[in-house]
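Asker: Prediction below, plus the sequence it came from.
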Amino acid sequence: RQPYEPDARERRLLGLGGAEQSTLYRAVGCEQCDYQGYRGRSSILELLKIDPGIDELIARRATAREILTAARAKGFKTLADDGVRLVRAGATSLEEVMRVVDLTDRMA
């Protein structure tokens, strides 16, 4: 892997503040990874616990946005959030997360 400093767009996607130090990594192929840039697997997860509040929202046919807002207030993390966590931890690259998860909501 090759370290680099993220540009403004990448910093916005990752929720990094202007002064916050952050080194990201790009995948670079080598013999150990068979020139793929990655070795092994990591999973990104999204698990919504259906508690009474979420159950009520579903029962009254709330919008997906309303359910997401309520879930986030209780600590829910999306696939994008979990992918970004792995990027910030240096476990994968932003490019790899963007390949499998839509991050457009994070651009706002």
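Answerer: Arrived safely. Being a predicted model, the structure only gives us computed values, none of them experimental.
Asker: going forward, measure contacts and count neighbours with C-alpha atoms only.
Answerer: Noted.
Asker: Okay, residue 52 and residue 65: tell me how far apart.
Answerer: From residue 52 over to residue 65 the distance is 18 Å, taken as Cα to Cα, to the nearest Å.
Asker: can you check residue 95 too?
Answerer: 26 Å.
Asker: between the two, who's got more neighbours?
Answerer: Comparing residue 95 with residue 65 by other Cα atoms under 10 Å, the one with more neighbours is residue 95, at 14 against 9.
Asker: what about residue 88, neighbour count?
Answerer: Neighbours of residue 88 under the rule other Cα under 10 Å: 19.
Asker: Next up, a structure to set beside the first:
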Amino acid sequence: MSDITYTTNEAAHRYEASIGGQLAGYAEFNLLTDAIMFTHTEVLPEHEGKGVGSGLAKHVLNEARDKALHVIPVCQFIAGYIRKHREYADLVRPDVQRAFKI
């Protein structure tokens, strides 16, 4: 896997993953009072299969934990990542877990 760097693009409301200085993928979000809602995650076709999506999901969930934010995983990729990686389930409130089948 290539070295992936992660940045926050506040103006675009998204976390970005880059490889070699080129955008490889992103996770769009809306910041709420005490939560972060992830609405869409995308990996650019030329970077698929390089771990960009899973690395990005791990990064954004760790950021949410560090900032003490609850997660609302509207994005099915982020919701699926949490289902597979139960160590992040505590970031999602029980009522939201039920809504997104976490």
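Answerer: Looks like it came in fine. Because the structure is predicted, anything quoted here is derived from the model rather than measured.
Asker: Just give the TM-score of the two.
Answerer: Here the TM-score for the pair of chains, by TM-score structural alignment, normalised by the length of the second structure, is 0.30; 49 aligned residues with a Cα RMSD of 4.2 Å.
Asker: Strands of the second structure, start to end?
Answerer: Here the second structure has its strands, by DSSP state E, at 4-9, 14-19, 22-31, 35-43, 70-73.
Asker: got those strands as TSV, with mean neighbour count and distance to residue 62 of the second structure columns?
Answerer: Below are the strands of the second structure laid out as TSV (neighbours: other Cα atoms under 10 Å; distance: least, Cα to Cα, whole Å):
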stretch	mean neighbour count	distance to residue 62 of the second structure
strand 4-9	16	12
strand 14-19	21	12
strand 22-31	19	13
strand 35-43	19	12
strand 70-73	24	11
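Asker: Would you reformat those strands as TSV and include distance to residue 64 of the second structure?
Answerer: What follows is the strands of the second structure, written out as TSV (distance: least, Cα to Cα, whole Å):
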stretch	distance to residue 64 of the second structure
strand 4-9	12
strand 14-19	12
strand 22-31	10
strand 35-43	7
strand 70-73	7
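Asker: For residue 83 of the second structure, which of those strands is the nearest?
Answerer: strand 70-73 (10.7 Å; Cα to Cα).
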